[in-house]
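Trainee: model this:
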Amino acid sequence: MLKRKAGNGGIGVDTDAFYRDAGWSLVRRVRRPGRDAEVEPWGLAPPHLHPHARAYLERAFPQGLYRHQMAAVREAIGGNSVCLATGTASGKSALFFAAGIHILSQRYKARVLAMYPTRALGREQAERWRDAFRKAELPFTVGVIDGGVPRPSREDILMQHDVIIMTPDVVHAWLLPSLGSKTVRIFFQHLRLVVVDEIHTYTGVMGTNSAFLFRRLAHAAHVLGSGFRIVAASATIENPSAHLEKLFGRAFVVIGPEQDTSPRHAVTFDFVEPPSGKDRLQAVAQLLRQIAISEGVRAIAFLDSRLQVEVLGSILQRADDLDEANLEAHMDDMLASGILPYRSGYEERDRAAIQEGLTTGKLCGVVSTSALELGMDIPNLDVAVLVGVPQLQTSFLQRIGRIGRHRPGRVIVVHSGTAADDAIFENPTQLFDRPLTEAVLYLEHPRAQYIHALCLASMGGEHDLALNLPYGDSEEFELADVVSWPEGFAEICQAERQNRPPRDLEWMKIEAGGNPHHTYHLRDVERQFTVEMRSLSDISRLGRVSYSQALREAYPGAVYRYMGRSYRVTGVYTSSNRIEVRPERQYYTRPLTVQPKLYPRLEPERGDRVWRAREGWMAECEILVWEAVTGFVERRGSAKHEFSYPLMHHLDLRDVYYASSSFQRYYKTHGVVFHHPAFQGAERLSELAELLLEAFSFVVPFDTQDIGVGIGRWAAEGRHGSKADSVHFIALYDRVYGSLHLAARIMEDGVLARVAEQMSRFRTFRHHRAFSSPGLAEVADAWMASLREPATLERAEVAVSESQNSSEDKVRVILPGSVGYAIKAGREYEVRDVFYTPKGLQYRGIYRNDRDHEDCDVQLEAHMVDGIPGVTRYGWYDLNTGLVTEGG
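Mentor: Sure, this is the predicted structure:
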């Protein structure tokens, strides 16, 4: 247990003394002034506000409401869909509770659906809803339905409660596919209000999928003869009105930060650099311990890396051994450590324990990823430590928003050693003036559209369930006009209704197997692994990781970290989406990876584009990516002697619990390929690619895990089919399976020139790594000069696609003996035979480099295997004779 000492006034931490004694450098100090509260008296409340709602508000806010709260309540009870987009801890929840009480009191049997983006936030807010009903002296009840609630109990909860709290995931995976239930249909018929919190989180993959989900929700209510208004809350984002209309398909009244009159105390910002020559996480741990032992001071620290959060958590806990496997038995000891790690992917029991520790004060701090940017209530925070400047301005505002609410606070921004941090530390005041983050949705994305067409419009889908139609009934289908629908979605729904899926997406229909709601999740378009620790009597779940996270954190043999504890990965089972682990000492592993292999594929008919620069060109196109972990480096020893750890190199994963020599995946995505004549023969071109990525992330902020960069050689065909010499390229691409065209934003007006300027600027900063190749600086200068000039859009025939059309009698196939990749498994697949069955064309082959299955044939439908550009050899399968000939 950390022993806390009395403070010295203020927030109780003498940071200047700590910086001096521990060797830290205070680069800049900026003080942001506080703000007095402004309230509007109850005489200004709208007269048609229901007395029960007014009673709640008067008891909760006896002095009156802040101006933004009063404006939002006025719009909501006036019948508008409204969003309150003000700062963290500015009292946004009052809008939800007032609007809910007003609706429930006004309409007999009315129901409210409150959607929160995480289970932990939803369960916390359930108690706040109940407290609001108690203040109003009303008998309304609150039920929670999330992934932790057994399915047999869900309909009873839906029937028995007035307010139902759900995550969007449960609405997608359970509520809408249960429209065949009378209880669910009755709920929709009485649904009058939908509450949606944390709107700013609905961006990227999750936001795009949720935009369709909200429309499907409105469609179901309309079909069942009802309708609802929406009240929402968001952190401050760029152009919230446009984002809300795109997200929900309806217009909103937005109450923005200019009307925010909630109080704030002064906050001091320290921009600091840790001691040189000392490990950064060790130094941050020392800083957090200093804060933790100060009486009455509570802190939160943010890092962008899940792994760094876990490592820092383990340093703070000083946990060298794990004697027992049961995490619950260790929870008291872990809470006693004073500061715990927190990230997405934790089990419900562990999130709840951390949340309780923070709320009750048993914990004096937490180290988190962006997971705690959401509105979970952490009272009386005094200090925020930001390890690195957040790329997104919304993230920055959310991370500091809880500081200074109850007394003056402090934010400590720790330089993370990047050129991007150099840019901010050079002039810290620009951090407060950066443009707000723009939420990004891609509603025209074909894969996203088809997922939701399968859910909504397929025979036996949500539309039919709502109408209680027998399967196969051919009643006319039409999308409800109560919301606007993305362009092209109606057509893809009609095609699905007629069982005519898009040819290039037909494999998704097969993969869904009649159950798209459970096959395709809202938050990810790639598979998820469950991490399990097995004993003779029990299975303990230790969170979930995506495929890309597994490549970084939970590959075979890795030391996987969970709540600061260490576990050895003893098995990765891609067929069952499981990862098995066992307890391990506090060792550290780092994956050995090979440079990703990138295979661009340019297809003009798909809308791919090519730009001509003064020298070279850029192509926006599909890219096949191969990533692999081939081994890992392991460090053992005391954390106090990090630089003298003994190294253990595992260069072949077959030595450590895996059947193949590498843990790998193929996936299709989208990106922009850059070529410049100076690239030909240049050494260490990957260093220039990293500079491009760093500059792009500064100009167009994004999640660091969503965009990748790499280099390669492209042996493209010429305009008339003649083979051209291979060209060296740098590619910026989406690391999201299927892509959301995030990297393509570099080709928006003016962005490319700004990125080139930022690349030049970064090279002047001291934290920019100097190019290791003497001639690379000249290559960089030539390329950046070309990027600064306007590019000319050309026809995409400068590099023709490999695709060829099949005829009525012949189908293009991968030749036996050649290699492609299995789309669903993401693994290299060697074709041994091609044959026809009543189900269609099939391949028989093997997964390459698989020791456990090297003699086992794997049969796959032909459309489930794709070629690797420049590697796969093609031929023709004659449907009449069954013969395969070369020449495809």
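Trainee: contacts, neighbours, all on C-alpha from now
Mentor: Noted.
Trainee: How about the contacts made by residue 501?
Mentor: With contacts defined as Cα atoms under 8 Å, 6 or more residues apart in numbering, the neighbours of residue 501 are 492, 495, 509.
Trainee: and if you look at residue 725?
Mentor: 715-716.
Trainee: Over to the one 10 residues further on?
Mentor: Neighbour list for residue 735: 669, 705-708 [criterion: Cα under 8 Å, 6+ apart].
Trainee: Now tabulate those residues in a markdown table and tack on secondary structure.
Mentor: Below are these laid out as a markdown table (DSSP: H, G, I helix; E, B strand; the rest coil):
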| residue | secondary structure |
| --- | --- |
| 669 | strand |
| 705 | coil |
| 706 | coil |
| 707 | strand |
| 708 | strand |
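Trainee: Turn these into CSV, columns for neighbour count.
Mentor: Output for the contacts of residue 735, formatted as CSV (neighbours: other Cα atoms under 10 Å):
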residue, neighbour count
669, 20
705, 13
706, 17
707, 20
708, 18
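Trainee: here's the other one to compare against:
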Amino acid sequence: MEISCLLNEIKASIRYENQIVHIEETPARDACYAPLELEVRIKAALSGTGIEALYSHQAEAIEKVREGKDLVLCTSTASGKSLTYMIPVFEAVLKDPEATSLYISPLNALVNDQLKAFLEFEGALNSGAGIARYTGALSADQKRKIRDGKTNIVFTNPEMVHMSFLAWHHLWRRFFSNLRFIVVDESHYYRGVIGSNMANVLRRLLRVAEYYGASPQFICCSATIGNPEDHTETLLGREAVVVENNGSLQGPQKFVFWNPPLYMNGRGCTVRRSSFSEASALFTRAVQAGLQTLAFTRSRQGVERMYRTCMELLRDRELPSAICPYRSGYFDREREEIERKMNSGELRGVISTNALELGIDIGGLDVCILDGYPGTVMSARQQAGRAGRSGNESLVLMVAGTNALDQYYMRNPADFFARSSENAVLNPKNPYILAGHLLCAAKEIPLRESDEKYFGGGYSRVVELLEAEGLLAGSDMKYSTDPFPYKQVSLRGIDNNTYSLLAFEGERSFPIEKDIEETLAFRECHPGAVYIHRGESFYINRIDHEKREIHAIKTHDSYYTKPMIDSSVVVQETYAAKPLLHAPEVEVGLGEVEVTDRIAGYRKIRTHSDETMSAHEIEMPPITLQTVALWLKLPDRLQEMIGDHKLDFAGGIHAVEHAIISMYPLHLLVDRSDVGGVSTPSHPDLGSKSGIFIYDGHRGGVGYAEKGYDLIEEVLELSLIHISEPTRRRGISYAV
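Mentor: This is a model prediction of the structure:
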């Protein structure tokens, strides 16, 4: 079915209530090619794979690489970024059969994709290059053969760089000595905690390579972000040039803004229908129309709930097996099987978290559905770019949720399309992160004072602290006293506290998921919770904190659960304070805080109606977080004024807190789950005045609070625009 026919059918259906508020039509774009001098064999190999000319951005990027510059290429999904490193890598091998290159991807699925592409190209080129994948799935013997053999090009992930290439660098002596290129694919992924960790991994990698006499170039490939040069230079610790003029072919696309309708609920309140139910209905309609469809939803359990709902809707039409869920937490073999089925066309639809946002090859998609605005313009464009990869017409449906930012864009669609992508933030100097990497670096090669050139300002201070704690020893050369410090560093989350989920059938148990982060485990896998995996419900009956195991049994309950969380914050140190520009009575602060979250209970919510069935109290250990926050210290006059109007002050500042968090991603490339908030009518650390805290959701902070402090006027201005609407309660507007 054609896209226009599908839209017409949707508009003609009885469920349509003018949900479409805007359609942005992007016309097809012709390819722009550019000449590039290529070695005869490479030109023939390209021709053999169907490539007769290079896009302009590919040619420009390769020229920059040939000039010896570190590079970041920022173009859209499916723009052929891989050729910009494939050609230089093979050129290096043709010139020097000993030359080596290291490709690093955040996902093993991308490792597999690129391995396949390189092997196909090598089949046409016949350069003699040894090409291999090096991941945790390999046996010890397979890994040894790659290290000891004549391997020129290795595809791997950050964890293997950290735990193998660096921890056992003496086994990679030949590879490091001849290292020409380090390819960092999907480099925009490296922001926040994973970005701060990856920046230190790359500094250690460069340090070891230079120890063996190599001087590798970096080639980074990124989605379009607001600060590609600054982000890349912070990630690499050195200068980089940016190539961002996209010359690739693009098919026409319709981008639909879909706002669920309002209705009167059972309590007589006007509410908006959930994005979940609307997105589920649109997904099943597109699948029924024979269009290959991908739906994105924000949470792992949201994926499971939508999959189960859509499976029930499609069962009557004998299509339930044509769709599948996809998210982190599944085992590698499960995810690879789903990717294979999607690529082959065996699956008509997949429901995913942002795990499929990156450039994994899953074939040509016709329709992409976003269950809620994904939080950033960059993510929305990345997800939308998954549709129409074959150059045909595609459809994107962004279904709005009820939060501030979703509704802001439904009212201001032109702002979405005019807005530049957000800035990506990372903080390699975070002392909690840097300390772990310095211990690893000291294990690799003893640390010297001159190593500050790799790790930057703050290096000496962290070294002193590690010495004081007895973790580093030595005088001019510092050694790690831990025989293997690598296990203490978790690249994707600062803490290593993860849980495994086990399903029990009588006396037997079997693993369902692994590496569930502590915070997620407490929120979604507490006793009494219903947890969904591959469409099946499991009742959590026990959590063993010593063994870090979650015990579950299958259930057929027709409800899901949501945690009730109590949060508190204590200011430990104030870094900076300033008056708010347009309201000097309000003091804006920035500093170190301790946040304590406690799961106080949970609600049972009926699956199909989203009505609360009951609430239950539970006892769970508290989770504490040492981090950085910004806060607004509010004047007494504000509380008195709102009290005079008989309005809810506590509810008003709580709504402002949520509005600020919702609007935060307009300025930074940050997921809404990366920042948290606490509001209180009276706080002892603010002189008993009322306050709103917005804190970085990662231990030690990764720069989100500092950026928010710098941009607080802009954040508040957009929050005010949203909550000053006539449909909002006046108390909230007064609070702002």
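Trainee: just to revisit the earlier point, which one of the contacts of residue 735 of structure 1 sits closest to residue 112 of structure 1?
Mentor: residue 706 (34.7 Å; Cα to Cα).
Trainee: before we move on, the earlier item: from the contacts of residue 501 of structure 1, which is closest to residue 203 of structure 1?
Mentor: residue 492 (22.9 Å).
Trainee: Mind checking what helix or strand follows the helix or strand harbouring that closest one in sequence?
Mentor: Element membership of residue 492 of structure 1 [criterion: DSSP states H and E] is helix 489-497. Following helix 489-497 of structure 1 in sequence order, the next helix or strand is helix 506-512 (DSSP H and E).
Trainee: Show the subsequent helix or strand relative to that following helix.
Mentor: Assigned by DSSP H and E, the successor of helix 506-512 of structure 1 is helix 516-519.
Trainee: Report the buried residues of the helix or strand that comes right after that following helix.
Mentor: Note on helix 516-519 of structure 1: by DSSP H and E, the next helix or strand toward the C-terminus is strand 528-534. Across strand 528-534 of structure 1, burial judged by 16 or more other Cα atoms under 10 Å covers 528-533.
Trainee: May I see those residues arranged in CSV, with distance to residue 429 of structure 1 as well?
Mentor: Formatted as CSV, the buried residues of strand 528-534 of structure 1 follow (distance: Cα to Cα, whole Å):
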residue, distance to residue 429 of structure 1
528, 41
529, 42
530, 43
531, 43
532, 46
533, 48
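Trainee: helices or strands up against the longest helix seen in structure 1?
Mentor: Assignment by DSSP state H gives helix 204-223 as the longest helix of structure 1. Secondary-structure packing of helix 204-223 of structure 1 (3 or more Cα pairs under 8 Å, 6 or more residues apart in numbering; DSSP states H and E): helix 182-189, helix 240-248, helix 446-457, helix 462-467.
Trainee: do that again at 10 Å, thanks
Mentor: helix 168-170, helix 182-189, strand 191-196, helix 240-248, helix 446-457, helix 462-467 (3 or more Cα pairs under 10 Å, 6 or more residues apart in numbering; DSSP states H and E).
Trainee: Could you pull up the residues touching the equivalent of residue 429 of structure 2 over in structure 1?
Mentor: Matched across to structure 1, residue 429 of structure 2 falls on residue 444, judged by TM-score structural alignment. By Cα atoms under 10 Å, 6 or more residues apart in numbering, the residues touching residue 444 of structure 1 are 208, 486-489, 740.
Trainee: cool, residue 107 of structure 1 as well?
Mentor: So residue 107 of structure 1 contacts 190, 192 (Cα under 10 Å, 6+ apart).
Trainee: thinking again about what came up before, now the buried members of the contacts of residue 444 of structure 1.
Mentor: If we count by 16+ other Cα under 10 Å, those have these buried: 208, 486, 489, 740.
Trainee: May I ask which two of the residues you listed are separated the most?
Mentor: Maximum distance among these (Cα to Cα): 16.6 Å, for 489 and 740.
Trainee: What span of structure 2 is the longest helix of structure 1 aligned with?
Mentor: Taking TM-score structural alignment, helix 204-223 of structure 1 hits residues 192-211 over in structure 2.
Trainee: average offset between that stretch and structure 1?
Mentor: Aligned to structure 1 and superposed, stretch 192-211 of structure 2 gives a mean residue distance of 0.7 Å (mean Cα distance after the TM-score superposition for structure 1).
Trainee: Report the separation between the counterpart of residue 580 of structure 1 in structure 2 and residue 431 of structure 2.
Mentor: Mapped onto structure 2 by TM-score structural alignment, residue 580 of structure 1 lines up with residue 551. Taking Cα to Cα, to the nearest Å as the measure, residue 551 of structure 2 falls 36 Å from residue 431 of structure 2.
Trainee: The two: which has the busier surroundings?
Mentor: residue 551 (23 against 18; other Cα atoms under 10 Å).
Trainee: Now for the more buried one: which residues touch it?
Mentor: Residue 551 of structure 2 neighbours (Cα under 10 Å, 6+ apart): 500-504, 509-511, 525-527, 538-544.
Trainee: Mind checking which of those are buried?
Mentor: Buried among the contacts of residue 551 of structure 2 by 16+ other Cα under 10 Å: 500-503, 525-527, 538-540, 542-543.
Trainee: what are the ranges of the strands in the stretch 351-500 of structure 1?
Mentor: 365-368, 383-387, 409-414 (DSSP state E, counting those that start in this stretch).
Trainee: Out of those strands, flag the one nearest residue 766 of structure 1.
Mentor: Short answer: strand 409-414, nearest of these by Cα to Cα, at 16.1 Å.
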